[in-house]
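In: Here is the input, now give the coordinates:
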Amino acid sequence: MSTNDCKTVQPYLSAYHDGELAAGQAATVAKHVESCEACAAELSAFESLGSAFAQAPIPAKASDLWQRIERELPAAAEPVTLSRRFSVWIRESPYGVGVVSMAASILLLLGVGLWYGGGQDGMKNTAGGMAMHSHEGEEGMSADHMAEFAGVMDDYLQKLPSDPDGAEQMLLTKYDGEKVDAEGAVRLVGYRPIVSSGLPDGYSLASTSVLKMPCCTCVKAVCKRSDGSTLVLFEHDDEEAAWFGDRRQSMATCGDKDCCLVDLDSSIAATWKQGTRSVTAVGVRDQEEVAKLVTWLDKS
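Out: Below is the predicted model:
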């Protein structure tokens, strides 16, 4: 990698430090950090903060702590909110100072995560995974479920080039899929599919469906190129899923988006952020085609 990759690598430094990246992504970040002093310094900052937080003392909780809180609550008839109760306790309780110190430490770590990690994405990767990484879905996925999901996707990828209809039916059956139009998708997932605004020249929309996948409920659009070959677009809420097991991954800038590229042997998969959601394109021929799709969909 060259230093031009810094803007692509930096959002992943916190997750790399916490051991949350897939093997391919971790190897890419490690290789870049070895030759980039700026990114190595940022990674070192995460390590120092993690060490400082681990050594910070946690005040002991008195056995009658909650009884004291109850006694200190105002007896007024007005509604008492949790924030009001907490503020009274912090102001008057002898234990408040310790709690404030600990809260300040947490806020400091969150702030650094936002600075280095890039907004909400950084916060989700801060302080050893204090917030659940979004690619685990709203309810999270166990390691066993993720491994099973990656296995289903591997079967899908093997079937897709030679039998795209069979591959689609397999996912529809496995994940309670329902073929829909744009309005049907809005009813099921709350948003209009990005492909409803059209596709670039040389592509046509064959079908749209909603799948209840383990990571999230997503929209799947089957697209056909003018030569009859198939390209599939998944629109989903999780940022970048470990859908593809241990396949080789890399990061690149496609159009104006940072993309995670996965080697699928005869083709590639690409994932990028599109507004508040993510798009994963499966069966893409090369990085140039990814850039074409990114640019088109970004203008839709």
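In: C-alpha from now on. contacts and neighbour counts both.
Out: Fine.
In: quick one: contacts for the residue nearest the centre of the chain?
Out: Closest to where the C-alpha atoms of the chain average out (C-alpha atoms, centre = their mean) is Glu239, at 2.6 Å. Listed by C-alpha atoms under 8 Å, 6 or more residues apart in numbering, the contact set of Glu239 reads 134-135, 272-273, 277-278.
In: And these, which of them are buried?
Out: The neighbour-count criterion (16 or more other C-alpha atoms under 10 Å) marks 134-135, 272-273, 278 among those as buried.
In: Just give me the closest of those residues to Gly184.
Out: Checking the buried ones among the contacts of Glu239 against Gly184 by C-alpha to C-alpha gives Ser278 as the nearest, at 19.8 Å.
In: does that closest one belong to a helix or a strand, and which?
Out: strand 277-284 (DSSP states H and E).
In: One more, please, to line up against the first structure:
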Amino acid sequence: MSTNDCKTVQPYLSAYHDGELAAGQAATVAKHVESCESCAAELSSFRSIGSDFAQTPIPAKPSDLWQRIERELPMAAEPVTLSRRFSVWIRESPYGAGLVSLAASILLLLGFGLWYGGDQGSVNNTAGGMAMHSHEGEEGMSADHMLEFAGVMDDYLQKLPNDPDAAEQMLLTKYDGEKVDADGAVKLVGYRPIVSGGLPEGYSLASTSVLKMPCCTCVKAVCKRNDGSTLVLFEHDDEETAWFGDRRQSMATCGDKDCCLVDLDSSIAATWKQGTRSVTAVGVRDQEEVAKLVTWLDKS
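Out: Model (predicted):
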């Protein structure tokens, strides 16, 4: 997994440890931690801190606590208020010392959390990497959207081989999808879909739609092979490879393009540059099929 993927996951380790993430996000973090020693070690540190805190003894309150406070308070000429009595007791009572120790432990834990979530990101930036949560308002996806999108895409990939119609509807619903023809796509995204020039022999266009995805507003083309199986082409403006979480990736030359190939278990995904945009093909059988698509679309 790339460094950026680690930086995407790290801000969510604490929430993952506390069980506060949605199912898709939690699955993405869990899968990454399984194969990343660095993030696994950081998650382990959260567990260690939580365990130490849980084992910290809290002094029991004596039944005669307030009577002891009264006896230990020095006599004073000025009126002694409850707040002043309490401050004196904190300084001089052994029970007060225990309470101060406990409060200091809590503040230390809170301070560590604030430093780790804030300053650590700055340290990472200084070291040469740009933390993904600093991308809000810039091109590409924010850390929140990236993690959520990886979870949505994981659900989509599981549905696609066996129920492509359900997978299609899920994305249309999630990202305000609108089915369009070539002219309709031009009105929404400003360019004609690359598939409007036709597909290689053995493929037919089933539908074209425009989706408002976290990365950008993109065109999705559902294609059918002669055997009825489904291949999906996404045409988008960004070059993100984080759509597929921490699945295994590799680079290869397909046709005359450098392609990022992602292992999808029973198939692969491939992303390559096509002019000023990028194309991501999902449900591709092998690298040979990627080369066939790249070559055809480059000429269309």
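In: Quantitatively, what TM-score do the chains reach?
Out: Here the superposed chains carry a TM-score of 0.56, computed using sequence alignment, normalised by the length of structure 1; 300 aligned residues with a C-alpha RMSD of 13.1 Å.
In: returning to that earlier point: how close does the residue nearest to the centre of structure 1 get to Ala26 of structure 1?
Out: Here the distance between Glu239 of structure 1 and Ala26 of structure 1 works out to 16 Å (C-alpha to C-alpha, to the nearest Å).
In: Look up how far Leu73 of structure 2 lies from Pro62 of structure 2.
Out: Taking C-alpha to C-alpha, one finds Pro62 of structure 2 at 17 Å from Leu73 of structure 2.
In: Just want to know which of the two has more residues nearby.
Out: Leu73 (17 against 10; other C-alpha atoms under 10 Å).
In: can you tell me which residues contact the more buried one?
Out: Leu73 of structure 2 touches 85, 88-89, counting by C-alpha under 8 Å, 6+ apart.
In: Most neighbours among those residues, which one is it?
Out: For those, counting by other C-alpha under 10 Å, the largest number of neighbours falls to Trp89: 20 neighbours.
In: What are the buried residues along stretch 61-76 of structure 1?
Out: Ile69.
In: Name the nearest residue to Ile69 of structure 2, ignoring sequence neighbours.
Out: Leaving aside its chain neighbours, Ile69 of structure 2 sits nearest to Trp89 (6.2 Å; criterion: C-alpha to C-alpha, 6 or more residues apart in numbering).
In: doesn't Gly96 make contact with that neighbour?
Out: Yes - between Trp89 of structure 2 and Gly96 a contact is recorded at 6.2 Å, counting by C-alpha atoms under 8 Å.
In: Just say helix, strand or coil for the residue nearest to the centre of structure 1.
Out: coil (DSSP: H, G, I helix; E, B strand; the rest coil).
In: what about Cys260 of structure 1, how many neighbours?
Out: 20.
In: Tell me if I'm right that it and Ser278 touch.
Out: No - applying C-alpha under 8 Å as the test, Cys260 of structure 1 and Ser278 come out as separate, 11.1 Å apart.
In: in structure 2, which spans are helices?
Out: 3-9, 13-17, 23-35, 37-55, 65-72, 82-92, 94-114, 120-126, 143-159, 164-174, 182-189, 287-299 (DSSP state H).
In: Ala252 of structure 2 is nearest to which of those helices?
Out: helix 287-299 (8.4 Å).
In: who touches the closest one?
Out: Contacts for helix 287-299 of structure 2 (C-alpha under 8 Å, 6+ apart): 194-195, 199-200, 254-257, 270, 274, 281, 284.
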